[in-house]
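Colleague: Sequence first, then the predicted structure, then my questions.
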Amino acid sequence: MSTDGFTTCLWFDGQAEEAADFYVSLFENSERGRTVRATEAGPGPAGSVVTVDFVANGQKFVGLNGGPEFTFTEAVSFQIDCADQTEVDFYSRALVEGGGEQGPCGWVKDRFGVSWQVVPARLTEMISDPDRARAGRAMGAMLTMHKLDIAALERAYAGE
């Protein structure tokens, strides 16, 4: 039995190559892999991209140009664990550029419709604190935010 890990397949409506290039440019430890193009037999026009393999931040993906039959929803998202506010700001801004949108609680939908959670590692520490009052204050503050603000989360957590 082969256990080569998992590859996440993302279904696009003609933007698989553009999306792969975007994600590879955004994340470290990323690279483009094989591109499969349609033949005269299809699917789609000969020479058009059917799939593109890529690695983004060490995670394997395949982008599939499957057409408009399916679209992304927030039911599936990718969490970006950020070390500090600089990373939160960078990923939030980069994912919104070109037609994405900032959602509540650190969620961002990129221009391809893929949902991301841009989360500072410090938030995870705060909301898992065994002191439920402190954790609750941090969670309450997070629920009022769009892009997450670590300094404001820290103030809420401390009861300020």
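Modeller: Received it, and whenever you're ready, just let me know what you need.

Colleague: switch to C-alpha atoms for all contacts and neighbour counts from now on
Modeller: OK.

Colleague: in this protein, which spans are strands?
Modeller: Taking DSSP state E as the criterion, the chain carries its strands at 8-12, 31-37, 49-56, 59-65, 77-82, 101-102, 107-109, 115-120.

Colleague: Of all those strands, which one comes closest to residue 137?
Modeller: strand 115-120 (16.1 Å; Cα to Cα).

Colleague: Just name the most buried of the strands of the chain.
Modeller: Neighbour counts (mean count of other Cα atoms under 10 Å) averaged over each of these peak at strand 107-109, with a mean of 25.

Colleague: counting contacts, what elements does that strand pack onto?
Modeller: Helices and strands touching strand 107-109, by 3 or more Cα pairs under 8 Å, 6 or more residues apart in numbering; DSSP states H and E, are helix 85-96, strand 101-102, strand 115-120.

Colleague: still on that earlier bit, can you add distance to residue 140 and give the strands of the chain back as JSON lines?
Modeller: Shown next, in JSON lines, are those (distance: least, Cα to Cα, whole Å):
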{"stretch": "strand 8-12", "distance to residue 140": "32"}
{"stretch": "strand 31-37", "distance to residue 140": "38"}
{"stretch": "strand 49-56", "distance to residue 140": "32"}
{"stretch": "strand 59-65", "distance to residue 140": "31"}
{"stretch": "strand 77-82", "distance to residue 140": "20"}
{"stretch": "strand 101-102", "distance to residue 140": "19"}
{"stretch": "strand 107-109", "distance to residue 140": "16"}
{"stretch": "strand 115-120", "distance to residue 140": "15"}
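
Colleague: try it against this one:
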Amino acid sequence: MKKIVAGVVIAGAALIAMMLKRKNKEDEEPILITLEEDQDEPIEITMDQEYSLITIFERQTWQSRIKILLKQLVDQKQLKLVHSMQFASQAKLFDGVREFKQYDYLLVEADEHHQVVIEKEVENFYDDICKEVLNIAQITRSHEGVYREFEIKG
């Protein structure tokens, strides 16, 4: 008789424990993990879309040149980034300069041949400088201009 009572008590305790576990699981909210499909796409596609007026060869050449120039200026925290470009007309020049001002560039020089030199103080970070060069080249070409060159000065 003691064995039967003990068995019933143990079975009852097990049943109560299972019901409590089930109730706790129902109270918890399920955690859903989703993977974005964009993670598998290479970065080049987005750069091609963002800088559609710049060829891959130009972009790679400028990035290599920036690396070389920054190796010489590794001890500098602030640098001066200087861009040279030429526009087809005075109206295009004004439109381009207006847009450059939105990126905090200063107009250093402009002449009667619609050639422009702009500059900006930047931090010594490779990615930031690459983005600045690509942005200015893209803006220049979007206003029918010719992006000549850039310089990085300490």
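Modeller: That came in fine, so what should we check first? Being a predicted model, the structure only gives us computed values, none of them experimental.

Colleague: where does the TM-score land?
Modeller: For this chain pair, the superposition-based TM-score is 0.28 by TM-score structural alignment, normalised by the length of the second structure; 69 aligned residues with a Cα RMSD of 4.5 Å.

Colleague: would you turn the helices and strands packed on strand 107-109 of the first structure into JSON lines with distance to residue 49 of the first structure?
Modeller: Formatted as JSON lines, these follow (distance: least, Cα to Cα, whole Å):
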{"stretch": "helix 85-96", "distance to residue 49 of the first structure": "23"}
{"stretch": "strand 101-102", "distance to residue 49 of the first structure": "27"}
{"stretch": "strand 115-120", "distance to residue 49 of the first structure": "23"}
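
Colleague: Just confirm residue 79 of the second structure is within a strand.
Modeller: Yes - checked against DSSP: H, G, I helix; E, B strand; the rest coil, residue 79 of the second structure lies within a strand.

Colleague: what about it, distance to residue 9 of the second structure?
Modeller: 80 Å (Cα to Cα, to the nearest Å).

Colleague: One more: residue 70 of the second structure?
Modeller: Taken as Cα to Cα, the span from residue 70 of the second structure to residue 9 of the second structure is 78 Å.

Colleague: Please say which of the two ends up with more neighbours.
Modeller: Neighbour totals were compared for residue 70 of the second structure and residue 9, and residue 70 leads with 19 against 12 (other Cα atoms under 10 Å).

Colleague: quick one, what contacts residue 152 of the second structure?
Modeller: Residues in contact with residue 152 of the second structure (Cα atoms under 8 Å, 6 or more residues apart in numbering) are 69-70, 79-82.

Colleague: excluding its backbone neighbours, what's nearest residue 97 of the second structure?
Modeller: Leaving out its chain neighbours, the residue that sits closest to residue 97 of the second structure by Cα to Cα, 6 or more residues apart in numbering is residue 107, at 7.5 Å.

Colleague: returning to that earlier point: so which of the strands of the first structure gets nearest residue 133 of the first structure?
Modeller: Closest approach to residue 133 of the first structure among the strands of the first structure is made by strand 115-120 (20.0 Å; Cα to Cα).

Colleague: Which secondary structure elements does the closest one sit against?
Modeller: By 3+ Cα pairs under 8 Å, 6+ apart, strand 115-120 of the first structure packs against strand 77-82, helix 85-96, strand 107-109.

Colleague: Pull out the buried residues from whatever helix or strand residue 128 of the second structure lives in.
Modeller: For residue 128 of the second structure, the host element (DSSP states H and E) is helix 126-142. Neighbour-count burial for helix 126-142 of the second structure, counted by 16 or more other Cα atoms under 10 Å, picks out 129-130, 132-141.

Colleague: and after that helix, which helix or strand comes next?
Modeller: strand 145-153.

Colleague: The buried residues of helix 126-142 of the second structure: which two are farthest apart?
Modeller: The widest separation within the buried residues of helix 126-142 of the second structure (Cα to Cα) is 18.5 Å, between 129 and 141.
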